[in-house]
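>>> Please work out how this folds:
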Amino acid sequence: MNVDDAFNRLRSSMVGLYSDREATIIAGYLIEDLLHLPKHSMQALNSLQFDLIEDAGRRLALGEPWQYITGEADFYGLKFYVDQSVLIPRPETEELVDLAMGYIRAKQLSSILDIGTGSGIIPVAIGKKLTFLNQIYAVDISEAALALAERNAHRHSVNVSFQVCDILDENGWLQLPQIEVVISNPPYITRSEQESMHKNVLDYEPHLALFSDTSEQFYDAISRMVVEHQMPGCCVVFEINEHYAHQIVEVITKNGLQNVQVHKDMQGKDRMITAIKP
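Here you go, the predicted structure:
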């Protein structure tokens, strides 16, 4: 088997799972990442390279996301370690980072808290860009996710304080630091939406990080925590389910947040919310 054969082997393993264009792009990524070779070549594979391609093809055919196969994903121009304890970063979350950084820069703030940090992409990406931040905190309910997030922070030389926290448990709120900006991309897919989701997401990505019991569950808890325990003027920046902006605005407003604004993503969908604790 040569590199061209390996490329075609990987592409064929994704038939029915991805479009031809997507399969071509993914196969190219895998060739370059696993073999460290140009994706089109007649160079023969050695036995180790052959085994890597065969393993990758088998896993792709079962629907496993290619980022879990390489163990890395791209986000905000950086590479992050990923595994099945964390979600694969989505492009729209880069817009959340942009929105948060714009606010931080405009107000010259110095402290942030990311709730439900997963692999740590949000605090690490922000900390890498905004080097003037002196307090970066991140929490998650999953110890496995936090261990991976710590590796990502170390990889990019960003000083982040990580902490295990179940944000739905009010008893843990007092342990959270007082900061100026709370950022969160919490689980926001409702159980009723599960049937329409792609197999590779449902079978491989952690349901704990995907699904909430109701569309407002985490926004309700986080907004109450901010109102009850954070400093006046604290800004909240949420990523949201595009279908439930109205319900989320209603809940966080009822809980006492003000200056609530819904922001659209590049696709024109309601994707983010900002609000302030008075």
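>>> drop to CA atoms for contacts and neighbour counts, all remaining ones
Will do.
>>> Leaving out sequence neighbours, find the closest residue to the residue nearest the centre of the chain.
The structure's the chain has its C-alpha centroid closest to Pro89; by C-alpha atoms, centre = their mean the separation is 3.9 Å. Distances taken as C-alpha to C-alpha, 6 or more residues apart in numbering put Phe75 closest to Pro89, at 6.5 Å, once the chain neighbours are dropped.
>>> Report the contact partners of that neighbour.
Residues counted as contacts of Phe75 (C-alpha atoms under 8 Å, 6 or more residues apart in numbering) are 89-91, 94, 121, 125.
>>> thinking again about what came up before, could you check how far the residue nearest to the centre of the chain is from Ile115?
For Pro89, the distance to Ile115 under the criterion C-alpha to C-alpha, to the nearest Å works out to 15 Å.
>>> and what of Ile183?
Distance of Ile183 to Ile115, computed by C-alpha to C-alpha: 6 Å.
>>> In a helix, the residue nearest to the centre of the chain, correct?
No: counting by DSSP: H, G, I helix; E, B strand; the rest coil, Pro89 is not part of a helix but coil.
>>> my guess is it meets Tyr76, correct?
No: with contacts defined as C-alpha atoms under 8 Å, Pro89 does not count as touching Tyr76, sitting 9.6 Å away.
>>> To compare with the earlier structure, here is another sequence to fold:
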Amino acid sequence: MIYKKLIKKLWELKKNRPIQYVIGKAYFFGMEFIVNEKVFIPRPETEELVSWILQDNKNTSNVKIFDIGTGSGCISITLKKKKPEIGHIHAIDFDQETLDIARKNAELHNVEISFKKVDFLKDSISFIPKRNENSVSIIVSNPPYIRLSEKKLLHQNIIQYEPFQALFVPDEDPLIFYKKISFWIKKKLTGVVYVYFEINQFIYLEIIDFLKKIGFLNIKIRKDFQGFFRMIRAVYYIDK
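Next up, the predicted model:
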């Protein structure tokens, strides 16, 4: 029986299925996460994004965090695990099966996260109440950002097995998720909002220009461990 299972897994690997999907788990910040083809495999560059948030926010007791496009839940769960004093984390995704995996991961690590099914491109996050002008929010998102024309640059195992909707955006509007999230922030939130985005290194200047034009301040960009511009942090001050 063990031999048959081993042969099956070796055959899957031979067919380019990512090892994380073959064994059903991936590691992020040294923590184990359940994964399958419904969720994007956590990446080292996303660990760097989470590290940036942790470094910046030493006092998080009165901060609310919104993880938009949570996938496996690795960002939300790691933040809550490393900073248990965080008041509340809302983790949002459009797919119920994806959220089911994220919930299992939250249970695995014994953290409390509020998971919500929202198709962010179609629906607003209406369940979040407006708060006072002294409130502080952190928005973190690793949204789809690979243009369809860049598909040829990816390894075949990514194209074959990882969820299409977690990867690609149309060439004619590659900032679609950044725009939607940013305009939602302006419309729905109050107080000080810190935004942390993982980004496409080929269009980082367009993202910076967009954030500047709509009023985001203190924009910082960072390279990942491979030397690519991969992360942006910005601040928005909202008085209502």
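>>> how about the residue nearest to the centre of the first structure, what's its partner in the second structure?
Pro89 of the first structure is assigned Pro42 in the second structure as its aligned equivalent, the criterion being TM-score structural alignment.
>>> how about Lys8 of the second structure, what's its partner in the first structure?
Counting by TM-score structural alignment, Lys8 of the second structure corresponds to Asp55 in the first structure.
>>> do the same with Met231 of the second structure
Using TM-score structural alignment, Met231 of the second structure lines up with Met272 in the first structure.
>>> can you tell me how far the closest residue in space to its match that isn't next to it in sequence sits from Val164 of the first structure?
Distances taken as C-alpha to C-alpha, 6+ apart put Glu239 closest to Met272 of the first structure, at 4.4 Å, once the chain neighbours are dropped. From Glu239 of the first structure over to Val164 of the first structure the distance is 21 Å, taken as C-alpha to C-alpha.
>>> Repeat that for Gly120 of the first structure.
13 Å.
>>> The one helix or strand Tyr3 of the second structure maps to vs the first structure - mean distance after superposition?
Tyr3 of the second structure is part of helix 2-14, with elements assigned from DSSP states H and E. In this overlay with the first structure, the average offset of helix 2-14 of the second structure from its partner residues is 0.9 Å by mean C-alpha distance after the TM-score superposition for the first structure.
>>> Could you name the helices and strands sitting against that helix?
Taking 3 or more C-alpha pairs under 8 Å, 6 or more residues apart in numbering; DSSP states H and E as contact, the helices and strands that helix 2-14 of the second structure lies on are helix 19-23.
>>> thinking again about what came up before, tell me the counterpart of the residue nearest to Met272 of the first structure in the second structure.
The equivalent of Glu239 of the first structure in the second structure is Glu198 (alignment by TM-score structural alignment).
>>> now the strands for the second structure?
Counting by DSSP state E, the segments of the second structure that form strands are 25-28, 31-34, 63-68, 88-93, 114-117, 136-141, 146-147, 168-169, 191-198, 217-223, 229-238.
>>> Let me have the ones you listed in a markdown table, extended by distance to Leu154 of the second structure.
Supplementary listing: those in a markdown table, determined by distance: least, C-alpha to C-alpha, whole Å:
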| stretch | distance to Leu154 of the second structure |
| --- | --- |
| strand 25-28 | 20 |
| strand 31-34 | 23 |
| strand 63-68 | 24 |
| strand 88-93 | 24 |
| strand 114-117 | 29 |
| strand 136-141 | 21 |
| strand 146-147 | 10 |
| strand 168-169 | 11 |
| strand 191-198 | 17 |
| strand 217-223 | 20 |
| strand 229-238 | 16 |
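>>> Quick one: closest of those strands to Tyr3 of the second structure.
With distances scored as C-alpha to C-alpha, the stretch of the strands of the second structure nearest to Tyr3 of the second structure is strand 25-28 (20.5 Å).
>>> quick revisit: kindly provide the distance from the match of Pro89 of the first structure to Ala102 of the second structure.
12 Å.
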